[in-house]
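Trainee: Make a model of this:
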Amino acid sequence: MSGFGYRIDNGVARRITVKEAAACDAGMVWVHFSGTGDATRAWLRDEARLPEHLVEALTAQETRPRCDGYDTGAYLNLRGRSEEEVYPSDLLASVRIWATKGRVISVTRKHLVATDVVEQAVKDGTADDPGDLITTFATAITNDLDPVVAELGDQIDDCEQELDANRVYELRRKVTRARIAAIGYRRFLNPQRAALDKLAQLQGDWLSEDDRAHVAAAADRAARMAEELEAIRERASLIHETLTDLRAELIDTRSLIIAIAAMVFLPLTFITGLYGMNVAGLPYAQKPWAFDAIIIACIVISVGIIAYFLRRHWFRA
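Mentor: Below you'll find the model as predicted:
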């Protein structure tokens, strides 16, 4: 079992072990676990004496952002960015939080970037109650995701400016990656906004009005990012359609060139093939000027076909 704890008395935080946190009676205690194995389950059940449904919620393998209020506290699940390797279909790692007056328990399966920010806030004394700690988690997660979403928007902007029929395949790969990332982030940001909104409206003396205002602000930022991700997804789809049209146009142009070349050489191939037969009876085959005449005829036919195409504006199609 990997984890740590902090006891906070009068704004002063001191790091403690998970074992010490079980019997700690400080004004505020934060216990954080990195992992959802049997040892974590046992501590939550035997030491923290949480009911089985909360133990299951805190250690579940598959989770989505949500908030559930109880008489004594609230269960909150948030999603944030992790520097560890994540699944392509699950770009954000989860943090599960159980908060009551004077105590917060958080559990992660992968280390979140926001966890370091929260721990530093606890050390600095700026997060010394459950409301402050949850607010710091929510704010840190949205602050960390904001530049990532902005970078996706910049990538789409660059693709729009670089639209070129000769770079179709390269741009399609870039647009597809940005679109997949936008869908993956948006999948969790919408329910996360709803969870934070619900948390801000929960009744309980462990969450102050100032904390509720900060949670609501984090929910607004999550909603804004979700809307921006939806716009990125739609723009990526439009760029993808444009690139498909450019590729079709490029293929049509190349097909036209091939068709024109075939039309030019088809009669020439017929004439040269006809006179290349090793049989008797070909007209003028024995004349000394026959070869020159055939060459001149081929040139005239080629020029005539090209002139016809030019007059029909085929080369501009």
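Trainee: Please make it C-alpha for all contacts and neighbour counts, starting now.
Mentor: Fine.
Trainee: The closest residue in space to A285 that isn't next to it in sequence and P147, how far apart?
Mentor: Spatial nearest neighbour of A285, chain neighbours left out: Y275 (7.8 Å); criterion: C-alpha to C-alpha, 6 or more residues apart in numbering. Between Y275 and P147 the computed distance is 72 Å (C-alpha to C-alpha, to the nearest Å).
Trainee: Settle it for me: which of the two has more neighbours?
Mentor: Neighbour tally, Y275 and P147, criterion other C-alpha atoms under 10 Å: the higher count belongs to Y275, 16 against 11.
Trainee: That one touches L282, doesn't it?
Mentor: Yes: the pair formed by Y275 and L282 meets the contact definition of C-alpha atoms under 8 Å, at 7.1 Å.
Trainee: ok but E84 is inside a helix, no?
Mentor: No: counting by DSSP: H, G, I helix; E, B strand; the rest coil, E84 is located in no helix; its state is coil.
Trainee: Let me see the contact set for it.
Mentor: Residues in contact with E84 (C-alpha atoms under 8 Å, 6 or more residues apart in numbering) are K110, H111.
Trainee: Next, the structure of the following sequence, for comparison with the previous one:
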Amino acid sequence: MMNSISDGLVYGHRLTPGKSEAMLTWADVESWQPDQGLLWIHLDASNETALNWLEQHGGLSPLTREALLELGTRPRSVVSESGVLVIFRGVNCSPGADPEDMVAIRMFISEKRIITMRRQRVMAVQDIHESIVSGNGPTTAGEFFVALIDRITERIGEIVGDIEDRVAEVEDTIVSAETAELRPLLAELRRESISLRRYIAPQRDMLARLTHERIAWLTEADRTLLRETAERTARYVEDIDTARERALISQEELNNQLAERMNRAMYTLSIVAAIFLPLGLLTGLLGINVGGIPGTDSPWAFLIVTVFLVVLAIVLVAWFKKLKWL
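Mentor: Alright, predicted model coming up:
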């Protein structure tokens, strides 16, 4: 049976080895018993029906409910006897959204029941749903847990790789491209790196802690996959730091190029001023409106003065070249 997402139940599955029931209804969820297999429900946190069910029938402590519904939160985990509360951050794959504007995935997981919450669509959760529908999905809580983390981390890796590629492109074109084109691009790359690291770094720490927690429903194979995912996340954090440092170095190189161009322009203007300063002094002296200016009555005076000024300019240029100023 299919349910409508408008009732707050986005996905609902009852999982047993070799079998899964696709898209349970609220009636199926309320009639579920632990001996019937692993129950997974994915709820819309903005839907009133889902919120009422979570409060009245969820069987969760007030603190756990509050954490699942909290608007702004960083990645964290809380292990208790009843289950594990985990809050992840994943890439925002919604059309028109910035990938680094990460979305939250809130989950309470125990050996027999999984509750996940969303406010925006999370592609990693949809991947799990599609794999279950196709008959290739997880059948235990541990498999579900590591599969979801793996898909979240995989998409983060794609974004980190894209940032690294764009930084490399900037480094390759930094000599030939216009400064005005590259500076906004570098600023955007640094902003994306900082935004990603803000959530991925605590997620790395959280995964590292979970690998050492005593969680009964995690098998040794699950723990191995969890450790690998934690190591990948740690590597992505390092890659982000490296990309940000490379972007900063590229920004400094651009600033150096700009400063060099300005210095070169000022140097050229200084040389031109040095050449024309004595010429301007002479022409200024000859242009004063007082008596006694030599050559006033000579028809050759202007030509003589012009030739003298040209020769003086040539001498100044030759002298500057000898001094290696030009």
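Trainee: picking that back up, and for Y275 and L282 of the first structure, which residues touch both?
Mentor: The contact sets of Y275 of the first structure and L282 do not overlap (C-alpha under 8 Å, 6+ apart).
Trainee: how many neighbours does the counterpart of L44 of the first structure in the second structure have?
Mentor: Mapped onto the second structure by TM-score structural alignment, L44 of the first structure lines up with L54. As a burial measure, L54 of the second structure scores 17 neighbours (other C-alpha under 10 Å).
Trainee: is it true that L54 of the second structure touches R65?
Mentor: Yes: assessed by C-alpha under 8 Å, L54 of the second structure is found in contact with R65 at 7.5 Å.
Trainee: what ranges do the strands span in the stretch 1-150 of the first structure?
Mentor: 3-9, 12-16, 28-34, 66-69, 73-80, 93-100, 103-108 (DSSP state E, counting those that start in this stretch).
Trainee: Can I get those in TSV including distance to R254 of the first structure and mean neighbour count?
Mentor: Formatted as TSV, the strands of the stretch 1-150 of the first structure follow (distance: least, C-alpha to C-alpha, whole Å; neighbours: other C-alpha atoms under 10 Å):
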stretch	distance to R254 of the first structure	mean neighbour count
strand 3-9	63	21
strand 12-16	69	17
strand 28-34	58	23
strand 66-69	54	18
strand 73-80	48	23
strand 93-100	47	25
strand 103-108	55	22
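Trainee: possible to save these as a markdown table with distance to S302 of the first structure?
Mentor: Compiled in a markdown table, these are given as follows (distance: least, C-alpha to C-alpha, whole Å):
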| stretch | distance to S302 of the first structure |
| --- | --- |
| strand 3-9 | 82 |
| strand 12-16 | 89 |
| strand 28-34 | 77 |
| strand 66-69 | 74 |
| strand 73-80 | 67 |
| strand 93-100 | 67 |
| strand 103-108 | 75 |
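Trainee: A194 of the first structure: which of the ones you listed is closest?
Mentor: With respect to A194 of the first structure, and counting by C-alpha to C-alpha, the nearest of the strands of the stretch 1-150 of the first structure is strand 66-69 at 7.4 Å.
Trainee: gap between V117 of the first structure and F137 of the first structure?
Mentor: Distance from V117 of the first structure to F137 of the first structure, counting by C-alpha to C-alpha: 8 Å.
Trainee: before we move on, what about I183 of the first structure?
Mentor: Taken as C-alpha to C-alpha, the span from I183 of the first structure to F137 of the first structure is 23 Å.
Trainee: And for Q155 of the first structure?
Mentor: For Q155 of the first structure, the distance to F137 of the first structure equals 28 Å [C-alpha to C-alpha].
Trainee: So if I had to pick from the two, which one is more boxed in?
Mentor: Just comparing Q155 of the first structure and F137: by other C-alpha under 10 Å the higher neighbour count belongs to F137, 26 against 17.
Trainee: And that one? What does it align with in the second structure?
Mentor: Under the alignment by TM-score structural alignment, F137 of the first structure pairs with L148 in the second structure.
Trainee: Where does stretch 189-208 of the second structure end up in the first structure?
Mentor: With TM-score structural alignment applied, stretch 189-208 of the second structure matches the range 178-197 in the first structure.
Trainee: List the buried residues of that stretch.
Mentor: 178-197 (16 or more other C-alpha atoms under 10 Å).
Trainee: Next, the mean deviation of that stretch compared to the second structure.
Mentor: Superposing on the second structure and averaging over aligned pairs (mean C-alpha distance after the TM-score superposition for the first structure), stretch 178-197 of the first structure comes out at 1.7 Å.
Trainee: Mind telling me which residue is nearest the centre of the first structure?
Mentor: Centroid-nearest residue in the first structure: A181, 1.2 Å away (criterion: C-alpha atoms, centre = their mean).
Trainee: Check the offset of stretch 306-317 of the first structure from the chain's centre.
Mentor: Relative to its chain's centre, stretch 306-317 of the first structure lies at 47 Å (C-alpha atoms, centre = their mean, to the nearest Å).
Trainee: er, stretch 44-57 of the second structure actually
Mentor: Relative to its chain's centre, stretch 44-57 of the second structure lies at 32 Å (C-alpha atoms, centre = their mean).
Trainee: How about residues contacting that stretch?
Mentor: 5-10, 30, 43, 60, 65, 69, 117-119.
Trainee: go on, stretch 307-317 of the first structure?
Mentor: In this structure, residues lying in contact with stretch 307-317 of the first structure by C-alpha under 8 Å, 6+ apart are T253.
Trainee: what range in the first structure matches stretch 218-232 of the second structure?
Mentor: Alignment note (TM-score structural alignment): stretch 218-232 of the second structure is matched to residues 207-221 of the first structure.
Trainee: Provide the contact partners of that stretch at residue level.
Mentor: Residues contacting stretch 207-221 of the first structure (C-alpha under 8 Å, 6+ apart): 130-132, 135, 138-139, 142, 192-194, 196-197, 199-201.
Trainee: gap between the aligned partner of L39 of the second structure in the first structure and M1 of the first structure?
Mentor: Superposed on the first structure with TM-score structural alignment, L39 of the second structure falls opposite V29. As for V29 of the first structure, its distance to M1 of the first structure is 18 Å (criterion: C-alpha to C-alpha).
Trainee: mean per-residue distance, stretch 258-266 of the second structure to the first structure?
Mentor: Here the mean offset of stretch 258-266 of the second structure against the first structure after fitting is 1.0 Å, by mean C-alpha distance after the TM-score superposition for the first structure.
Trainee: State the span of the first structure onto which that stretch is aligned.
Mentor: Aligned by TM-score structural alignment, stretch 258-266 of the second structure falls on residues 247-255 of the first structure.
Trainee: Would you mark the buried spots in the matching stretch?
Mentor: Judged by neighbour count using 16+ other C-alpha under 10 Å, the buried positions of stretch 247-255 of the first structure are R247.
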